[in-house]
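**Student:** I would like to see how this sequence folds:
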Amino acid sequence: MTVLFWVCTIGILSLFLIWRNHSDQKKAKERFRDLKKTQYGASPNRNSGEEALSHVSHFFEDHRQENAIDDITWNDLEMDSVFARLNYCESAAGEEVLYDFLRNPCRLNASERARLERQIELLQTDGDVRLQLQYQFYMLRQRGKFSIYDYLHLLDQEKKRRNGKHFLLLFLLILSLVCCIFSVSGAPLFLVGMICVNMITYFQEKGRSDAYLSVFYYVLRLLGEAEKLERIHHERLQETFALEL
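**Tutor:** Here you go, the predicted model:
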């Protein structure tokens, strides 16, 4: 009877937490849509200083074309201000592509420019589609002051690491615990030393791996949001964007 009670309690609590999470997500989506409706047409309200823009050029630098706008012309025309005014992007990847479009104005051919105009017209006239797309891109979030593209590029250069050192440290830590159990002389000092060494090693490896794990997490979210975008059923959207996700 006691086991059944706890199973039912845990089950009810789990269902409540699932419902609460779903309800919170729904409310957050509604708040986002209301906010974007009121902000439509207004200037983007975000930090567009030099430090905030330092990462968005990295994708462009790796795809620079011969007829791209050079740095001197870009600065003379104060194109950073133009980018800031046009930057309604909800994701870091979108910011990098927008910057690349501005620096490489001849990247698109005539048919691609016509297709882009149709996309813009659709988003201007159909607020529901615009809000749906904005929300899905918003779920990708910004990724701080670094370029996702840089880390994706560095993943190819990352060498395979061996785990022998970590297994050795784990073995020595277990050995120090065994020594303490059997009251071996100097065991407490050995245990404290191994704990410190393992902690230092952990934080060193964590610092190296965090950026890559963040990128993997971002890519997984990108794939998940792409599937959601694919499930948006709208005739004009599918015709105009020709989504191939």
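**Student:** hey, let's count contacts and neighbours off CA atoms from now on
**Tutor:** Fine.
**Student:** The chain: helices as residue ranges?
**Tutor:** In the chain, the segments counted as helices under DSSP state H are 2-39, 58-62, 71-76, 79-86, 92-103, 110-125, 127-138, 148-155, 164-181, 187-230, 235-241.
**Student:** which of those helices is buried the deepest?
**Tutor:** Of all these, helix 92-103 has the most neighbours on average by mean count of other CA atoms under 10 Å, namely a mean of 20.
**Student:** the inter-axis angle of that helix versus helix 79-86?
**Tutor:** Relative orientation of helix 92-103 versus helix 79-86 (axes from the mean of the first three to the mean of the last three CA atoms, to 10 degrees): 130 degrees.
**Student:** coming back round to it: okay, the helices of the chain in CSV with distance to residue 48 next?
**Tutor:** Shown next, in CSV, are those (distance: least, CA to CA, whole Å):
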stretch, distance to residue 48
helix 2-39, 18
helix 58-62, 16
helix 71-76, 15
helix 79-86, 6
helix 92-103, 11
helix 110-125, 23
helix 127-138, 18
helix 148-155, 18
helix 164-181, 43
helix 187-230, 22
helix 235-241, 29
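**Student:** Now for the most centrally placed residue in the chain: which residues touch it?
**Tutor:** The centre of the chain sits closest to residue 218, judged by CA atoms, centre = their mean, with a distance of 3.7 Å. Residue 218 sits next to residue 140 when contact means CA atoms under 8 Å, 6 or more residues apart in numbering.
**Student:** Next, the second sequence, to be compared with the first:
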Amino acid sequence: MQLIGLVLATLVILTALDIRKNRLLKDVVIKDFGKEKGNLHCEAEIDSIRYYYNCKKSCTDVDDITWNDLDMNRIFNEMNTSITNIGTEYLYALLHKTENREEVLKERDRITKAIDEKDELRIRLQMILWKIGRSYNHSVYETLDKCREIRIGSIYPHLLVLFSFVLSCLLLFYNLWAGGLALTGCIILSRISYYKTMKRIPDFHQWYLKCFAKMLKAAGHLEMQRDEEMESYAAKLKDIRKYFKWIQIKSIFLTNHGTGIVTDAADLILDYIRILTHADIIILHSLSRTITAHFDKVEQLYEIIGFLDSMICVASYKRQLPYFSSPDFCKEDKKILEAEGLYHPLIEQPVTNSIREDKSIILTGSNASGKSTFLKTVAINAILSQTIFISTARYYHANYFQVFTSMALTDNLVNQESYFIVEIKSIKRILERGDRQRPVLCCIDEVLRGTNTLERIAASSEILTELGSDNAICIAATHDIELASILEGLYSNYHFREKVTEDEITFDYQLHKGISTTRNAIKLLKMMGYADNIIERANKRLDDYIKSGSWSHSHKWL
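**Tutor:** Presented below is the predicted three-dimensional model:
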């Protein structure tokens, strides 16, 4: 009776602790939603995060140059409040894949709105996803994918170990000495063969197969959510779970990597059982065969969980924006880019701008006036509109674009390529893109800045002519005013300007029509404390060039 009482008391305590843990967890998810930005620095885990995307990438995706130019890792990090590794991996891939199917984007919008508006639904989803857990620097998709490649060898020796152990235990009841001798032999042989086999199987495979079992358990809870927004997903999950009926039970015998005392103690006992019976090896073989046979269903389960987790991230991110709008996509056979109140989502106090164009754009203006930021703002909005169906603008109307940039380029020291070589390769990839039917939005900062003025203007004008005549809206920022004249008619001209006083230069960061007529480089030198004689000679040289059209020799000024 005392033993029964102790067991009951233990169960009551564990139940009370579990209830308290769930209450604390619920408080956290309520408090953080819409307030906390993601704090995962994805660079540290980029190889594992990228694995799913690398398996799914296509020629119309946001490529690495564009992703880096736009600092999309920062946007991803701020948006990524995912609960599972699966959500992180799925969101990273989703932000790369610019959609051109309205029904896909509208479905994402439908789910994020439901999550935002229905607190109880969101909290239930978050609580379910928390039970899956996460691990540092491992890809769930990679592990599930590579589980199809587990090579244990023949399963029969391990089945023989299991049956030998069971028979030895039974023999103990008939003959203690014979049974003890047989059991000792089984223990020695099972340990030797167990460790020899397990050396070929990475330990984290077992953890993620347990994670897969947790995914199935979560799918069961998601399937039971009685909400109209979840009906289609519940039906899919119900169908998926039919193919994996026994996995949750089988996963008990896999390594748990527990962190609590109770879990560690239980796992220690199970370790001995695994070694003596080879139960985990047999189960790994079985699970690998099951996953291989039904990998399409594994992918569907992974993607539904990843989708729901990432949509919770998006819903939370939307609450943190000053404002946003749902994009309106052009269904006519024409190029259009129209936005009102457009702003950069990474700038805390952004200046907004508006644009309405059906042609490509030459963007001029002085240093630090806002040209590069505007290019990034337009490109980021196109990506967010076609991935998570939000625009950081009061109104956004445009095509379903492929998005390319050529902006934050550097020398490639590994491949021994100069800045100019890197630059011309970057622009060439836009000209030679795979999909010629889908319109392109390309943003280029300082075309061919890595070469001399005469060749730069000649080559740039022809490259921009090619892009402007193609199925593209090209926005090119430049200091070469000559390009605005050469491309007049094919490109529209816009500029940013500044206000210059004796002691300072101020910028309004507002987009204006026309060509820039102001300069500030020499003025900035003066403000930064350069010697007066340098400033005077620079101004004199510039004035003489404007009058004569040629540069004089330096020794005339000394």
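**Student:** returning to what we had before: tell me how far the counterpart of the residue nearest to the centre of the first structure in the second structure lies from residue 143 of the second structure.
**Tutor:** Under the alignment by TM-score structural alignment, residue 218 of the first structure pairs with residue 211 in the second structure. Between residue 211 of the second structure and residue 143 of the second structure the distance is 10 Å, computed by CA to CA, to the nearest Å.
**Student:** and what of residue 67 of the second structure?
**Tutor:** The value you get for residue 67 of the second structure to residue 143 of the second structure, if CA to CA is used, is 26 Å.
**Student:** Check residue 361 of the second structure too.
**Tutor:** 46 Å.
**Student:** wait, isn't residue 526 of the second structure in contact with residue 535?
**Tutor:** Yes - between residue 526 of the second structure and residue 535 there is a contact under CA atoms under 8 Å: 6.5 Å.
**Student:** Give me the contacts around the host helix or strand of residue 405 of the second structure.
**Tutor:** Per DSSP states H and E, residue 405 of the second structure falls inside strand 402-406. Here strand 402-406 of the second structure makes contact (CA under 8 Å, 6+ apart) with 60-63, 65-66, 69, 98, 379, 382-383, 423, 426-427, 430, 438-445.
**Student:** Now list the buried members of those residues.
**Tutor:** 60-63, 65-66, 69, 98, 379, 382-383, 423, 426-427, 430, 439-445 (16 or more other CA atoms under 10 Å).
**Student:** Need the counterpart of residue 112 of the first structure in the second structure.
**Tutor:** Looks like residue 112 of the first structure aligns to residue 104 there (TM-score structural alignment).
**Student:** before we move on, back to that, of all the helices of the first structure, which lies closest to residue 46 of the first structure?
**Tutor:** Across these, the minimum distance to residue 46 of the first structure, taken as CA to CA, is reached by helix 79-86, at 8.5 Å.
**Student:** Could you tell me where that closest one falls in the second structure?
**Tutor:** Using TM-score structural alignment, helix 79-86 of the first structure pairs with 72-79 in the second structure.
**Student:** quick one: that stretch to chain centroid distance?
**Tutor:** 7 Å (CA atoms, centre = their mean, to the nearest Å).
**Student:** Equivalent analysis for stretch 133-151 of the second structure, please.
**Tutor:** With CA atoms, centre = their mean as the basis, the mean position of stretch 133-151 of the second structure lies at 18 Å from the chain mean.
**Student:** Quick one: end-to-end distance for it.
**Tutor:** Stretch 133-151 of the second structure end-to-end distance (CA to CA) = 27 Å.
**Student:** quick one: it aligns where in the first structure?
**Tutor:** Against the first structure, stretch 133-151 of the second structure falls on residues 141-159 (TM-score structural alignment).
**Student:** which residues in the stretch 201-350 of the second structure form helices?
**Tutor:** Secondary structure of the stretch 201-350 of the second structure, counting by DSSP state H, counting those that start in this stretch: helices at 203-223, 231-241, 247-250, 261-277, 279-293, 295-320.
**Student:** Between the ones you listed, which one is closest to residue 114 of the second structure.
**Tutor:** helix 295-320 (9.0 Å).
**Student:** Which part of the first structure matches that closest one?
**Tutor:** Under TM-score structural alignment, there's no match for helix 295-320 of the second structure.
**Student:** and that helix, how far out from the chain's middle?
**Tutor:** 12 Å.
**Student:** got the angle for that helix vs helix 279-293?
**Tutor:** 80 degrees.
**Student:** Helix 295-320 of the second structure: which residues count as buried?
**Tutor:** 295, 297-299, 301-318, 320.
**Student:** Could you do stretch 275-294 of the second structure as well?
**Tutor:** 275-285, 287-292.
**Student:** which residues in the stretch 301-450 of the second structure form strands?
**Tutor:** 328-329, 337-342, 353-357, 360-365, 395-398, 402-406, 440-445 (DSSP state E, counting those that start in this stretch).
**Student:** Compute the first-to-last residue distance for stretch 90-109 of the first structure.
**Tutor:** OK, stretch 90-109 of the first structure end separation, CA to CA: 26 Å.
**Student:** got the contact list for it?
**Tutor:** 56-60, 64-65, 67-70, 74, 83, 87, 89, 134, 137-138, 140-143, 147-148.
**Student:** try 7 Å
**Tutor:** If you take CA atoms under 7 Å, 6 or more residues apart in numbering as the criterion, stretch 90-109 of the first structure is touched by 56-57, 59-60, 65, 68-69, 83, 87, 89, 134, 137-138, 140-143.
**Student:** any idea how far residue 108 of the first structure is from residue 88 of the first structure?
**Tutor:** 20 Å.
**Student:** between these two, who's got more neighbours?
**Tutor:** Taking neighbours as other CA atoms under 10 Å, residue 88 of the first structure and residue 108 compare with residue 88 leading, 19 against 13.
**Student:** Could you pull up the contacting residues of that one?
**Tutor:** With CA under 7 Å, 6+ apart, residue 88 of the first structure has these contacts: residue 44.
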